[in-house]
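> Fold the following, please.
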Amino acid sequence: MSNRKDQDGKQAARERIRAERERQKKKDRLRRQLVVAVSVVGVLAVAGGIGFAVVKANEPTGWEAAKEAKLVTPAHTQGKNGTEILLGDKNAKETLEVFEDVRCPACAAFEQSAGKELLKDLGQGRFKVRYTMYTFIDGMSGGEGSKKALSALGAALNVGPDAFLKYKSALYSTKYHPDEREDLYAKDSELLKVAADVPELKGNKAFETAVKSGTYNRWAMEMTALFGRKGVRGTPTFMHGDKKLVLPEIPQQQITQEQYDQLAQANFRKMIDKEFGPAKNGGPGGGKGIAPGEKDPTAGK
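This is a model prediction of the structure:
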């Protein structure tokens, strides 16, 4: 009887041990499953983080990103992507095309000497002027001053044609225009300092915000894409229709700045008179920009 009780006790003990072992196995399996699950989540999180980092690293930045930004075109523009800047009296029958790059030293020399002659003809309604602004010097000399200045010019044009013309003249002026090797116009602070000399732009918060935030950067890239239009790859260049106008050269001689300016003005007048005929006195004021719906006679060329 005692032996049977002993056997039953041993059997019960073995059952308890076996049950305990099963419970421990289940706990171990559950623990391993949790560890694996957590590890998978961790791996996925890391992989996701790496993937996100790779995507971010491959996203375009700077002016490459500007190409994909939302296009905002300045007022007083027309044509595809707002790349036609046509200014002047809408009744003027002729259109002079002017190709410039803001960093271009030759453009600065022209603007500082004969630029006022061009604006005089524009103001008197002798012809409209279509400006095609290039930025190729950024690529040649490095930097981004041409593109930044062009974007700022877009902000000025949005204020008005007069603001655009005055700001462009100021950017080219002897007071501000830097050596082309110095990328000074890449700085917002410098662009705004120049703008302070333009009454329409001084203290203009909308203009300042547009410059700082790059509102017209995408538009500047659309303008940049016009490089080579009509075969023009150098600045300044002047065209009437498909005809490239030739600006007489100033003889290489020792002269004063005043004498140089006088010769430059005379040469520009000679070129314009030869192409458009003698100037007529009077005429309506210019700078009003293209009228809504009016077609640019040079469009598509």
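> CA atoms for contacts and neighbours, from now on please.
Fine.
> all helices in the protein, in order from the N-terminus.
Using DSSP state H, the helices found in the chain span residues 2-58, 62-66, 105-113, 115-123, 136-141, 145-159, 161-172, 188-195, 205-213, 217-224, 257-276.
> can you give me the angle the fourth one makes with helix 105-113?
This means helix 115-123. Note on geometry: by axes from the mean of the first three to the mean of the last three CA atoms, to 10 degrees, helix 115-123 and helix 105-113 are set 70 degrees apart in direction.
> so can I have a markdown table of the helices of the chain showing distance to Glu180 and mean neighbour count?
Output for those, formatted as a markdown table (distance: least, CA to CA, whole Å; neighbours: other CA atoms under 10 Å):
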| stretch | distance to Glu180 | mean neighbour count |
| --- | --- | --- |
| helix 2-58 | 32 | 12 |
| helix 62-66 | 20 | 14 |
| helix 105-113 | 6 | 20 |
| helix 115-123 | 19 | 18 |
| helix 136-141 | 7 | 16 |
| helix 145-159 | 9 | 26 |
| helix 161-172 | 11 | 22 |
| helix 188-195 | 15 | 19 |
| helix 205-213 | 21 | 16 |
| helix 217-224 | 18 | 24 |
| helix 257-276 | 20 | 16 |
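> To compare with the earlier structure, here is another sequence to fold:
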Amino acid sequence: MTTGSDFPATEQAAPATATATATGTATAPASPFAYGADDVPHVLDVYEDMRCSYCATVEHELGGTITGLADRGTYRIGYHVANFLDRGNVRGGSTNSLAALAAAAEQGVDQFMALRAALFSYRRTYGSEGLADLDVIRGVVAQTSGIDFLAVSKTINEDRFRLWALEAGPAALASLHAAWEAAGLPGPAGTPAAFLDGKAVEVLTEDGVPISPDEFEANVLAALQSDSASRSSSTR
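Below is the predicted model:
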């Protein structure tokens, strides 16, 4: 599988400068964040880091196709949001974004999806450094339609989901490494990455650009047909 060059996704080691004290409870919406009908048997696991430039580009180019297939009942999605690009900084942009996403998810899946898209849009336009500033995060929230800004802003001010984010981020990274190994992929794990029922699904070309929406849909449908054929053969 081809991933971007903001990586590899390594275990987080806190640098000497990461001395901020995390506060808040460790209670939040379940991770991975879910999108799609619960009764759909196939699952697309998507791994990303909100500071990842390639993740932001894939969301821009393929996000509508990925969620569109879920809307059609092809699969349901589990979004595993990591924070390894913070390199242990407990107040880094990835962790700030993940905590804000948890606050939005508390309001509903539509709010989570809207803020996720808005944060990636900010990342594509302005880079990732600003995400370490909570005023920037609040600004993105304020410009995201459908979200109760005051409620999310209050949650951010209270740091209510920071400890949760500091646990959920590494858990997402560990899940990525496990999925990568289980799929038998070579090289170091990285984001963005997607696995359909545990099988890797390409989202980037070898040149590091997103594949086309048509290619992604064709790859998904081919994988599902192959899986169906294998199950039929095994029952004969």
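> export the helices of the first structure to JSON lines and tack on distance to Arg233 of the first structure?
Below are the helices of the first structure laid out as JSON lines (distance: least, CA to CA, whole Å):
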{"stretch": "helix 2-58", "distance to Arg233 of the first structure": "32"}
{"stretch": "helix 62-66", "distance to Arg233 of the first structure": "21"}
{"stretch": "helix 105-113", "distance to Arg233 of the first structure": "13"}
{"stretch": "helix 115-123", "distance to Arg233 of the first structure": "21"}
{"stretch": "helix 136-141", "distance to Arg233 of the first structure": "9"}
{"stretch": "helix 145-159", "distance to Arg233 of the first structure": "15"}
{"stretch": "helix 161-172", "distance to Arg233 of the first structure": "20"}
{"stretch": "helix 188-195", "distance to Arg233 of the first structure": "25"}
{"stretch": "helix 205-213", "distance to Arg233 of the first structure": "27"}
{"stretch": "helix 217-224", "distance to Arg233 of the first structure": "12"}
{"stretch": "helix 257-276", "distance to Arg233 of the first structure": "20"}
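> what residue of the first structure matches up with Asp110 of the second structure?
Taking TM-score structural alignment, the alignment pairs Asp110 of the second structure with Asp162 from the first structure.
> follow-up on the earlier one: wait, which of the helices of the first structure is closest to Pro74 of the first structure?
Closest to Pro74 of the first structure of those, according to CA to CA: helix 145-159, at 4.5 Å.
> mean per-residue distance, that closest one to the second structure?
Once fitted to the second structure, helix 145-159 of the first structure is off its aligned match by 0.4 Å on average (mean CA distance after the TM-score superposition for the first structure).
> name the helices or strands packed onto that helix?
Taking 3 or more CA pairs under 8 Å, 6 or more residues apart in numbering; DSSP states H and E as contact, the helices and strands that helix 145-159 of the first structure lies on are helix 136-141, helix 161-172, helix 188-195, helix 205-213, helix 217-224.
> Quick one: closest of these to Ile250 of the first structure.
For those, the distance to Ile250 of the first structure is smallest for helix 161-172, at 19.8 Å, taking CA to CA.
> can you give me the angle the closest one makes with helix 105-113?
120 degrees.
> quick one: helix 161-172 of the first structure to chain centroid distance?
In terms of CA atoms, centre = their mean, to the nearest Å, the centre of helix 161-172 of the first structure is found 17 Å from the chain centre.
> now do stretch 51-67 of the second structure
So, by CA atoms, centre = their mean, the centroid of stretch 51-67 of the second structure is 10 Å from its chain's centroid.
> what range in the first structure does it sit on?
Using TM-score structural alignment, stretch 51-67 of the second structure lines up with residues 103-119 of the first structure.
> Show residues contacting that stretch.
100-102, 135, 137, 145-146, 169, 172-174, 177-180, 235-236, 260-262, 264-265, 268-269 (CA atoms under 8 Å, 6 or more residues apart in numbering).
> try 7 Å
100-101, 137, 146, 169, 172-173, 180, 235-236, 261, 264-265, 268 (CA atoms under 7 Å, 6 or more residues apart in numbering).
> So which of the helices and strands packed on helix 145-159 of the first structure is nearest Lys70 of the first structure?
helix 217-224 (7.0 Å).
> What is the mean deviation of that closest one from its aligned residues in the second structure?
Compared with the second structure after fitting, helix 217-224 of the first structure deviates on average by 1.0 Å (mean CA distance after the TM-score superposition for the first structure).
> what range in the second structure matches that helix?
Under TM-score structural alignment, the match for helix 217-224 of the first structure in the second structure covers residues 162-169.
> Quick check: closest non-adjacent residue to the spatially most central residue of the first structure.
Of all residues in the first structure, the one closest to the mean position by CA atoms, centre = their mean is Asn217, 2.8 Å from it. Distance criterion CA to CA, 6 or more residues apart in numbering; nearest residue to Asn217 of the first structure, sequence neighbours excluded, is Ser151 at 5.2 Å.
> That neighbour maps to what in the second structure?
The alignment partner of Ser151 of the first structure in the second structure, by TM-score structural alignment, is Ala99.
> what's the spacing between its match and Gly24 of the second structure?
To Gly24 of the second structure, Ala99 of the second structure is 10 Å away according to CA to CA, to the nearest Å.
> do the same with Pro210 of the second structure
For Pro210 of the second structure, the distance to Gly24 of the second structure (CA to CA) stands at 37 Å.
> what do you get for Arg123 of the second structure?
For Arg123 of the second structure, the distance to Gly24 of the second structure equals 26 Å [CA to CA].
> who's more crowded, those two?
Arg123 (22 against 15; other CA atoms under 10 Å).
> How about the contacts made by that one?
By CA under 7 Å, 6+ apart, the residues touching Arg123 of the second structure are 51, 53, 56.
> out of those residues, who's nearest Val40 of the second structure?
Ala56 (26.5 Å).
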